[in-house]
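Colleague: Predicted model and sequence below, questions to follow.
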Amino acid sequence: MKIVPVAYLSSYLLSLLGNSIAAVALPLIVLQVTGSALSAGIVAAATAVPAVLAGLFMGVVIDRINRRTSSVVTDLVSAASVAALPIIDMITGLSVGWFVLFGIVGSLGDVPGMTARDALLPAIVRHGSLASERLVGIRESLGAGALLLGPAAAGTLMAVFDGSTLLWVTATTSLIAALLTLLIPNSVGKIAESPATVSNSWQQLREGWRVLFGSTFLLATTMLTVASVIVLAALQGLILPVYFTLAEQPGRLGFVLTALAAGTLVGGAVYAVTGTRVRRRTWFVTGLAGITFGFALIATLSSVCVVFGGAFAVGLASGSFGSLLGVLMLERIPDDMRGRVMGTQNAVLTAAPSVGILGAALLTQYGSVNVAAIVLTGVWLVAVVVFARSLLGNLEPENEQTTNDKTAVAIDA
């Protein structure tokens, strides 16, 4: 494998691993410093809105500058925002205000950094001599591996380091990710000149929205992804914690999340190896069926073993289905608008978990945890019925579709 995809994938892994560790460690550090659960909630809420806005508006910047440069800069911003906390802790001590301030600064690196890497992916495919299916499948597996290792690493680091000291580790992962991206030649990240560069930022952002919301294909794939994130976030963040608490087995929750991540890792790896050998329609249908089956199993909440099986099934199907959607997005989004379109998608996906958890909380409060699980599975089914149909006939590569169209015209003539 050439250095370009190796550097890209290694950088992606380290960046996501650092974020995964921080997602677990930061709330615990806030609790240690302030002794208040409310403070942890304030920090999370105060940084959520800037993260969404950064995802929306930084896409314009990513479409204007070299995408390799934007990936490096966003990782450096993330590293600096995390490293600032232990430095402040040593000098004056931390407070809620410091967590909020650097959480907002970090939001300028996290979601835009995700978008920058997504926007860089087509160039990595072109320069890496790898099929897009293989590269995206490997990336999906690495992402699942990072999410699998992150919580365990965070727990270990919390036991080894005192307080905010462990944040040096997450800052280091972002810094190394930036250095690895520098191994990618600068020419790989260059953006072809287009007339859009002369318009103002607001016009460019609206152009990106027009492409996303004006395309039935892109809108349908985005909404399917949003629906899956809403349901998964509700299951992980509220329904399963309540279920295991009521069953007096709270420790089992971690194993369920491990089963989900392990399934995703396997699914992504299978797609990386066999993605080009199986028709996309087959991947699409089996992915949707597997996710639906897994959600339905979890929604029964009939036993711990059934929930484990459902979680693994969802992960396994999501690994291949998510990889397929990644390839489709890579092919269908215009390169000069990739930052704006993907920035909007990532901003929506950043907000989606809160929607899912809030909805599940209301359903559990005024109904029951079983009602919440069933209703959310219904949300996924509605999304499949509404959006999947418009995608089934539009899954093959555009060049293959063009060839088929020409053949049909010749036959008609």
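Modeller: Here it is on my side, so go on.

Colleague: okay, CA-based contacts and neighbour counts for the rest of this
Modeller: Will do.

Colleague: My read is that Ser141 contacts Val270, right?
Modeller: No: at 9.2 Å, Ser141 does not count as touching Val270 under the criterion of C-alpha atoms under 8 Å.

Colleague: Neighbour count: those two, which is higher?
Modeller: More crowded of Ser141 and Val270, by other C-alpha atoms under 10 Å: Ser141, with 27 against 18.

Colleague: Could you measure from that one over to Ala23?
Modeller: Distance of Ser141 to Ala23, computed by C-alpha to C-alpha, to the nearest Å: 19 Å.

Colleague: ok, now how distant is the residue nearest to Ser318 when sequence neighbours are not counted from Gly237?
Modeller: What sits nearest to Ser318 in space, not counting adjacent residues and going by C-alpha to C-alpha, 6 or more residues apart in numbering, is Thr264, at 6.0 Å. Distance of Thr264 to Gly237, computed by C-alpha to C-alpha: 18 Å.

Colleague: Now the element after the host helix or strand of Pro50, going C-ward?
Modeller: Using DSSP states H and E, Pro50 sits within helix 37-62. Per DSSP H and E, helix 37-62 leads on to helix 67-91 as the next helix or strand towards the C-terminus.

Colleague: got another, please set it beside the one above:
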Amino acid sequence: MRRPYITLLSANALSVTGNMLSILAVPWFVLETTGSAVLTGVASFATTFPMVISAAFGSTLVDWLGYRAASVLSDLISGLIVLAVPALFLTTGLSYPLLLLLLFLRWLTATPGETARKAMLPDLATAAGVRIERATAAYDGVCRGSAMVGAPLAGVLILWIGPSMLLLVDGVSFLLSALLVAAGVRRTARGERDPGGYLNDLRAGLTFLWQDRLQLSATAMVVVVNLLDTGVTQVLLALYARDVVGDPRAFGLLTGALGAGAVLGTIVYGAAGARLPMRLTYGLCFFLAGVPRVLVLALGAPFPVALAVTALSGFAAGGINPILGILQYGRIPAPLRARVIGAMTAAAYAGMPIGGLLAGSLTALTGLGATLLAFTGVYAVISLPPFFCRAWRELDLDRSPGEQQ
């Protein structure tokens, strides 16, 4: 049956759209109310640090609860927390410390839902008769498409209704996602419990990841890229839109162009990826996804040029997550799926809290242009391992991981 599979993709689209609205609304809200790049970086830290904690320690609970129940509960709680932000701001008032606390709790509770939906995908795709290669591309394409729509929409809505009311829309999107999964996705089996309890189950996921050299290496690479992406998306683009372009819509358009290019890249990879060398494709996509779009901003190119280059970088990024998804679903045993994916997610998120703080602090010390150039250099260096490191040769051996499940 395809209905549960389509419902899962739809629910994830709502959740990702809401996340994108929040990602753009929060830094603009902080800049608008404080005028401080450093405080904007601190707010970014409050957004990303709980994602690391939740992904690391909550994924085992996702296995225990079952993927469907965990997804619904996560979206329901996080949606209510998000709704509290505009409610407090418009009534009793919202202090900066309280905003940080709500941001922390919002992302602490939202991340298990993301893990649960991703863990459900292989079973629902199999039931729908969809190959795992196409399912991972479709899942990533939906995420990219939601980002593409959500980012420019957020830029417009910031001007129209303000960042605080934009968070209201974010909260509603989470509640709708919970409703869709509860009503349209069948109950899934729980992961196996170790008689030794929670810590043994948590250790099992970490041990599996540690022993898989390829996935461990890929995860380490993503750690650095996510650190950079967080600093760019949540701090540097907001400052670029305010100080260089002078229009919040530029913030949304650049983020949306990245998403639009990535949607097209995901579609192209889904159609032609089987004929491409995975290792070289992965390395080239990483380089093109990071370096050009930040370098063009650092060089002060006209905004239309920056927009076009960002879209091209997004196109390259479209092939990254489907390849990672194929590796995960082909190599991770089903009973360990949520906890291993959670461990990888936690590791991948580990640098994100630092990214926002680093971007805000470095900009305050050296200026926006110098910070963008520094980020460009790190993007270039982190793209090199797939071309030179021995562990990455295994990537070309995982040509048909869907058959290994």
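Modeller: Cool, the structure landed. Just so we're clear, the structure is a prediction, and the values are computed from it rather than from any experiment.

Colleague: sorry, back to before: who has more neighbours, Thr264 and Gly237 of the first structure?
Modeller: Thr264 (32 against 18).

Colleague: aligned partner of the more buried one in the second structure?
Modeller: Matched to the second structure by TM-score structural alignment, Thr264 of the first structure sits across from Ala262.

Colleague: I'd say its match and Ala317 touch.
Modeller: Yes: at 5.6 Å, Ala262 of the second structure counts as touching Ala317 under the criterion of C-alpha under 8 Å.

Colleague: tell me the contacts of the spatially closest residue to Arg338 of the first structure that is not a sequence neighbour?
Modeller: Once flanking residues are discounted, Arg338 of the first structure sits nearest to Ala119: 5.5 Å by C-alpha to C-alpha, 6+ apart. Ala119 of the first structure is in contact with Ile62, Arg67, Asp335, Arg338, Gly339, Met342, counting by C-alpha atoms under 8 Å, 6 or more residues apart in numbering.

Colleague: What is the most widely separated pair among those residues?
Modeller: Greatest spatial distance in these: Arg67 and Met342, 13.0 Å, computed using C-alpha to C-alpha.

Colleague: Tell me who's in contact with Gly251 of the first structure.
Modeller: Phe244.

Colleague: Likewise for Asn66 of the first structure?
Modeller: Asn186, Gly189, Lys190, Ile191.

Colleague: follow-up on the earlier one: give me the buried positions along the helix holding Pro50 of the first structure.
Modeller: Across helix 37-62 of the first structure, burial judged by 16 or more other C-alpha atoms under 10 Å covers 39-40, 43-44, 47-62.

Colleague: ok and it relative to helix 67-91, angle-wise?
Modeller: Between the axes of helix 37-62 of the first structure and helix 67-91, defined by axes from the mean of the first three to the mean of the last three C-alpha atoms, to 10 degrees, the angle is 150 degrees.

Colleague: what does stretch 288-298 of the second structure rub up against?
Modeller: 305-306, 309-310, 312-317, 368-370, 372-373, 375-377, 379-380.

Colleague: now, which of the residues you listed lie within helices?
Modeller: Using DSSP state H, the members of those that fall in helices are 305-306, 309-310, 312-317, 368-370, 372-373, 375-377, 379-380.

Colleague: just the buried members of these?
Modeller: Buried members of those, scored by 16+ other C-alpha under 10 Å, are 306, 309-310, 312-317, 368-369, 372-373, 375-376, 379.

Colleague: of those residues, closest to Met221 of the second structure?
Modeller: Checking those against Met221 of the second structure with C-alpha to C-alpha, the nearest one is Tyr379 at 10.3 Å.
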